[in-house]
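Undergrad: Could you look at this predicted model? Sequence included:
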Amino acid sequence: MNQRRDAILREMGLAPLWRLRGAGQVEVEPAPAEILPEPAPVVLESAPVRESAPRPARPDLRESLQQAAAPAVPAQAMQRSDTGEAVSGLDWDTLEARIRGCDACGLCKRRKQAVPGVGDRQADWLFVGEGPGAEEDERGEPFVGQAGRLLDAMLARIDLKRGEDVYIANAVKCRPPNNRTPEAAELAACFPYLQRQIALIRPRLIVALGRPAAQALLNEEVRIAASRGKLFSHNDIPVVVTYHPAYLLRNLQDKAKAWEDLCFARRTMVGLKAS
């Protein structure tokens, strides 16, 4: 393993732990996948005072976003739900009440409760995942299981914390049976809720965690490996695509790639705050 990759793995908490087993014998034991080291301080430029008017876009960044934006979506792409008109003017409390009582798709039949989202409602950062799992369905909050603990650790590595300038939501608000991937019709039915959340939050940057989240935001077929390191755009908001934490728990070798994606997102945010 070269020095650069070794350094990246140490950042993600995958460096080996050395333990003395006996006289003259040393054995290597891998660190638990869900544990990351305490975050090193990250120096970011101070964010300007939030104003009610739309933020001016940095000219060179806007140009790059327009070049990276998804091409026109073909006719057979995911069709949006008519729910959009019904929720387009809702405030936060009314929106969340509508989500909790939603029956726009079959996922409502087996849920214990819908999971609208959690965090700072004026956040600069919006993280969008796939859908609730079993623990999320029980507690009504996204990313509270093992994948949630990994997400919290990932946030800490770039000096972020759940609920502080961060909002976390999912592409679908109800748990798919057996945690399967949401179907296109389910993503379409739930998308107006996510779209309204984005309009209310007005984040500077969206991080799509996994393929379903990216496809819901970009409304096109997405391959994570091909999308990493690129800026996409959703309604002129930059979108960074990376792996879902649940995927990383099953594929430890890609944690280093996720760390690179977080660094890319952090650099993008610094540029947005400087504009």
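TA: Perfect, thanks for sending it. All of these numbers come straight from a predicted model, not from anything done at the bench.
Undergrad: switch to C-alpha atoms for all contacts and neighbour counts from now on
TA: Noted.
Undergrad: pretty sure K255 is touching Y247, no?
TA: No - using C-alpha atoms under 8 Å, K255 makes no contact with Y247, being 9.4 Å away.
Undergrad: E136 is in contact with A147, isn't it?
TA: No - E136 is not in contact with A147 according to C-alpha under 8 Å; the separation is 10.8 Å.
Undergrad: out of these two, which sits in the more crowded spot?
TA: Neighbours per residue (other C-alpha atoms under 10 Å) separate E136 from A147, with E136 holding more: 22 against 19.
Undergrad: ok so, going back, of K255 and Y247, who's got more company?
TA: K255 (23 against 14).
Undergrad: That one: helix or strand, and which one exactly?
TA: Following DSSP states H and E, one finds K255 within helix 255-274.
Undergrad: Name the residues of that helix that are buried.
TA: By 16 or more other C-alpha atoms under 10 Å, the buried positions in helix 255-274 come out as 255-262, 264-266, 268-269, 272-273.
Undergrad: If you count contacts, what does that helix end up packed against?
TA: helix 3-11, strand 237-242 (3 or more C-alpha pairs under 8 Å, 6 or more residues apart in numbering; DSSP states H and E).
Undergrad: and with 10 Å instead?
TA: Identification of packing neighbours for helix 255-274 by 3 or more C-alpha pairs under 10 Å, 6 or more residues apart in numbering; DSSP states H and E yields helix 3-11, helix 59-68, helix 146-157, strand 205-209, strand 237-242, helix 245-250.
Undergrad: Included below, for side-by-side comparison, is a second structure:
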Amino acid sequence: MLYDNDCRLCPLAGLRSHIVWGEGNQKAQLMLVGEAPGAKEDLCGRPFVGAAGKLLDEVLTGAGIERKDIYITSVVKCRPPKNRMPHRVEITACSPYLAEQLRRIRPRVVVCLGLLAARHFLGPEVKISEVRGRWFELDGIKILPTFHPAAIFRGRDKLPLLKQDMEKAAREIL
């Protein structure tokens, strides 16, 4: 892919341990797109390996999805300080990488995990509470926004909705 392991396109480059490009099946029908790496992801260079990743793995398993069959990435490839929401310059710098991942993998379905991913695909005014669980289409790809797994730690009432959305995605690709 077009990865640059010494990317310096934004200020996050000087703060990271690893660039977290993403991982998974290069021919996946399902791509999950998160917001940005957290501390554990930054340390090991892999997406969704911390607490949110463990929860995501449980939700995927419950929906009949094996992680080895999908591709997981994020809008921003380096960890923002203190896990803050990425800034526009960081999102813009990483956008070509995500576009290349989409072009190469060509998933049928993209699940947007969280607000940033939903806004990346659907527009800057999107509210996750209004689009969560609804299908959209963009350039022939079905887009399904849902809650980020980390949001479950702030409100367990969202867990059944995240599970429902992942099951919806699974039905679309299985």
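TA: Received it, and whenever you're ready, just let me know what you need. What you see is a predicted model, and the numbers here were worked out from it, not measured in a lab.
Undergrad: Residue in structure 2 paired with L231 of structure 1?
TA: The pairwise alignment with structure 2 assigns L231 of structure 1 to W135, based on TM-score structural alignment.
Undergrad: Please list all residues in contact with the residue positioned nearest the centre of structure 1.
TA: With distances taken as C-alpha atoms, centre = their mean, F127 lies nearest the centre of structure 1, 3.1 Å away. Applying C-alpha atoms under 10 Å, 6 or more residues apart in numbering to F127 of structure 1 gives the contacts 151, 166-170, 203, 205-209, 213, 239-240.
Undergrad: ok, of those, which one's closest to E183 of structure 1?
TA: Compare each of these with E183 of structure 1 using C-alpha to C-alpha and the shortest gap goes to A213, at 11.7 Å.
Undergrad: Tell me the residue in structure 2 aligned with K109 of structure 1.
TA: Residue pairing (TM-score structural alignment): K109 of structure 1 is matched to G14 of structure 2.
Undergrad: ok, how many other residues are close to the nearest residue to its match once chain neighbours are set aside?
TA: Closest residue in space to G14 of structure 2, ignoring its immediate chain neighbours: R8 at 7.8 Å, by C-alpha to C-alpha, 6 or more residues apart in numbering. A total of 11 residues lie near R8 of structure 2 under the criterion other C-alpha under 10 Å.
Undergrad: Look up which helix or strand R8 of structure 2 falls in, please.
TA: Here R8 of structure 2, judged by DSSP H and E, is contained in no helix and no strand.
Undergrad: ok, it touching A93?
TA: Yes - using C-alpha atoms under 10 Å, R8 of structure 2 makes contact with A93 at a distance of 9.0 Å.
Undergrad: E130 of structure 2: what's it in contact with?
TA: E130 of structure 2 makes contact with P145, according to C-alpha under 10 Å, 6+ apart.
Undergrad: How about the secondary structure of it?
TA: helix (DSSP: H, G, I helix; E, B strand; the rest coil).
Undergrad: And C174 of structure 1? What does it align with in structure 2?
TA: Under TM-score structural alignment, C174 of structure 1 pairs with C78 in structure 2.
Undergrad: In contact with its match: list those residues for me.
TA: Counted by C-alpha under 10 Å, 6+ apart, C78 of structure 2 has contacts 7, 10-21, 36-39, 41-42, 45, 86, 90, 94.
Undergrad: Look up how far G45 of structure 2 lies from it.
TA: To G45 of structure 2, C78 of structure 2 is 9 Å away according to C-alpha to C-alpha, to the nearest Å.
Undergrad: and for these two, which residues touch both?
TA: Shared contacts of C78 of structure 2 and G45, counting by C-alpha under 10 Å, 6+ apart, come down to R16, S17, H18, I19, V20, W21, P37, A39.
Undergrad: quick check, nearest of those residues to E125 of structure 2?
TA: Closest to E125 of structure 2, out of all of those and judged by C-alpha to C-alpha, is P37, at 23.0 Å.
Undergrad: Run a quick neighbour tally on the closest one.
TA: There are 30 residues near P37 of structure 2, going by other C-alpha under 10 Å.
Undergrad: Show me what it lines up with in structure 1.
TA: Matched to structure 1 by TM-score structural alignment, P37 of structure 2 sits across from P132.
Undergrad: doesn't R175 make contact with its match?
TA: Yes - counting by C-alpha under 10 Å, P132 of structure 1 touches R175, with 4.7 Å between them.
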